[in-house]
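S.K.: sequence unknown, structure follows:
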């Protein structure tokens, strides 16, 4: 389909140099002690990679399109404009386990020249997979978090039913993890914008792909009548930006979400975080950047990055559905994957499919 913009080589958040992604996918039916089926997992994003300066600050901005959800660490990002360490996404009831497990993993890492920890505020987001997964069984453990962190890598990454996106649903189709990227050229430099989403929102009639009302035509395998669910959208870039500018980028992630048709309903937690890998500083303190110069692009020239962000987020959401596979979960509930041929037929009828 003719999505706008030029993608990076992997069309993934890992097109931003240094960014690594890891998954632990937890799927099981053979459970005892009253525990229900596991259809869940955890996704980790390491802005500077496993072998990079984990404790070095990463400049960031946060935006809540609708706040019926949780992302830890965002109060400090709003206050100070940065975070340290990995980001993780999981299911709603596993957020605490993942938060503590990141702390243990980070504490166990050798000093990378930044200095000892005084405190850490890990960034962990969540969406609810309770339709397919028994969230009250707390299937995600510290070992799963460690696995996702230790497996983080660059290059091409899996999408759909993987990691934290394993049990997620998008526009009443099987959803989950999606990613995309865009490259833009200006000021004589090339910058990359990459996005990773955990897509778990929307109702079918509202689904739009490239502006086409696909959901109005694909009416089989409906699940519910009202808007529900959530999405976490993470945007990475190598462009040098200030925290206030990254907050502006995070807002444009909301525009990308909106392009798929959702009104960001009352029950949805639509949370957007943008960060930049530029302006690396190594400080004697693990809780504050070093004093020094901060490079940044001028505000009046950010439009290409804004558009790239909306483009990448929109495509990442569609990619999550296209990559996902039909899943049966708790109480034998079935969530169908989007029908590829049916989508192509609708898009072709609207003149929106490449030859």
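M.R.: Arrived safely. Only a predicted model underlies this, so the values are computations on that prediction, with no experimental measurement involved.

S.K.: make it CA atoms for all contacts and neighbour counts henceforth
M.R.: Fine.

S.K.: measure stretch 141-157 end to end?
M.R.: Its start and end residues considered, stretch 141-157 measures 22 Å (CA to CA, to the nearest Å).

S.K.: mind listing what's buried along that stretch?
M.R.: 141-142, 144-157 (16 or more other CA atoms under 10 Å).

S.K.: that stretch: how far from the chain's middle?
M.R.: Distance of stretch 141-157 from the chain centroid (CA atoms, centre = their mean, to the nearest Å) equals 15 Å.

S.K.: and for that stretch, what's in contact with it?
M.R.: Identification of contacts with stretch 141-157 by CA atoms under 8 Å, 6 or more residues apart in numbering yields 10-12, 14-15, 18-25, 41-46, 49-50, 97-98, 101-102, 105.

S.K.: so what's residue 313 up against?
M.R.: Contacts of residue 313 (CA under 8 Å, 6+ apart): 179-180, 195-197, 233, 253, 256-257.

S.K.: swap in residue 256?
M.R.: 309-314.

S.K.: thought residue 283 was touching residue 290?
M.R.: Yes. Between residue 283 and residue 290 there is a contact under CA atoms under 8 Å: 4.5 Å.

S.K.: take the one below as the second:
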């Protein structure tokens, strides 16, 4: 058994790649990053918001360099066009179900105006980033139960302790015929003698039954699972403290796809597969008065270590989301088994 932090997947000795995890093996190993959840379970509603705060300050006034990669664009997220164009992140990131994107957008706008009364008056508007997956198999998505106050509750709950599994936005998600959810992982590495981190937060709601490939080569039999097509979605958020400019961050985000492919995903027509990466290394000031600004960025010839970290953390975060999620019976008596139960049963048969 690994001596590294025991994420849900590592409790079953499922090791993704060769790089060393960070102290908590979660995205909060990137200093200043915090995550909060608001989970709603009410009747046939199993849904929620997950909030990621990229730093503890005013994100509108102190933006971060960011890049986005649309692996497959069957999705209804908000804010990605401006992130791709300007290369900056200026709000916290909200994850939720497809029909709650509007509530999340309004919550981020109101929160930004509260902290920055000049927004939309004497300065520009704000670009809220809300990313989504469709949890309609296990949750009554038509109920549209989530409100702005639920999004604010997730933001207010943010802390460095990253709870994983069927929480927040992950409450009603499915993956590869199993229960899906929220997962996280991190990797540490050296550059120029310094120690740096890359972490992933994943909302796993994708994958066809029987396609899952575990790191040790095992593949659950699709006959044991309720059929599921590749039309769910997966959101990958990558954070790092390495100084990178937006073009480099887009390249790092693209490598999340390698982690998904290792699991057996093929990015089906109906799956919205999106990766967003940001760097906390240096702030982009909203009220910058200089004509020219100096920013550090990584030597491109050294970027492969981040590509590897992006693939490994994405793969492990998805497994963590699934293993940390117990079996669930949801809307219309639809069921999803737990990958942890399958792994335990398989171990008992050996």
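M.R.: Thanks, I have it. Treat the numbers as computed from the prediction; the structure is a model and nothing was measured.

S.K.: which residue ranges of the stretch 151-300 of structure 2 form helices?
M.R.: Ranges of helices in the stretch 151-300 of structure 2, per DSSP state H, counting those that start in this stretch, are 246-254, 256-262.

S.K.: out of those, nearest to residue 281 of structure 2?
M.R.: With CA to CA, the closest approach to residue 281 of structure 2 among these belongs to helix 246-254: 12.2 Å.

S.K.: can you pull out the strands in the stretch 151-300 of structure 2?
M.R.: Assigned strands in the stretch 151-300 of structure 2, in chain order: 174-175, 178-179, 181-191, 194-204, 234-240, 272-285 (criterion: DSSP state E, counting those that start in this stretch).

S.K.: is it possible to export the ones you listed to a markdown table including mean neighbour count and distance to residue 73 of structure 2?
M.R.: Compiled in a markdown table, the strands of the stretch 151-300 of structure 2 are given as follows (neighbours: other CA atoms under 10 Å; distance: least, CA to CA, whole Å):
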| stretch | mean neighbour count | distance to residue 73 of structure 2 |
| --- | --- | --- |
| strand 174-175 | 32 | 18 |
| strand 178-179 | 32 | 23 |
| strand 181-191 | 26 | 20 |
| strand 194-204 | 25 | 16 |
| strand 234-240 | 28 | 11 |
| strand 272-285 | 23 | 5 |
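
S.K.: what's the angle from the lengthiest helix in structure 2 to strand 272-285?
M.R.: Selection of the longest helix in structure 2 by residue count, based on DSSP state H, yields helix 304-323. Going by axes from the mean of the first three to the mean of the last three CA atoms, to 10 degrees, helix 304-323 of structure 2 is angled at 120 degrees with respect to strand 272-285.

S.K.: next SSE downstream of helix 304-323 of structure 2?
M.R.: The helix or strand immediately downstream of helix 304-323 of structure 2 is strand 328-329, counting by DSSP states H and E.

S.K.: now that following strand on structure 1. Mean distance?
M.R.: With mean CA distance after the TM-score superposition for structure 1, strand 328-329 of structure 2 departs from structure 1 by a mean of 1.5 Å once superposed.

S.K.: contacts made by that strand with the rest, please.
M.R.: 138, 179, 335-338.

S.K.: neighbour-wise, give me the winner out of these.
M.R.: residue 179 (31 neighbours; other CA atoms under 10 Å).

S.K.: now do the contacts for that residue.
M.R.: 172-173, 322, 325-328, 336-339.

S.K.: picking up where we left off before, nearest to residue 227 of structure 2, out of the strands of the stretch 151-300 of structure 2?
M.R.: It's strand 178-179; of the strands of the stretch 151-300 of structure 2, that one is closest to residue 227 of structure 2 (CA to CA) at 10.0 Å.

S.K.: residue range for the closest one in structure 1?
M.R.: Aligned using TM-score structural alignment, strand 178-179 of structure 2 spans residues 173-174 in structure 1.

S.K.: how close does that stretch sit to structure 2?
M.R.: Mean for stretch 173-174 of structure 1 is 0.5 Å (mean CA distance after the TM-score superposition for structure 1).

S.K.: report the distance from that stretch to the chain centre.
M.R.: Distance, centroid of stretch 173-174 of structure 1 to centroid of chain: 17 Å (CA atoms, centre = their mean).
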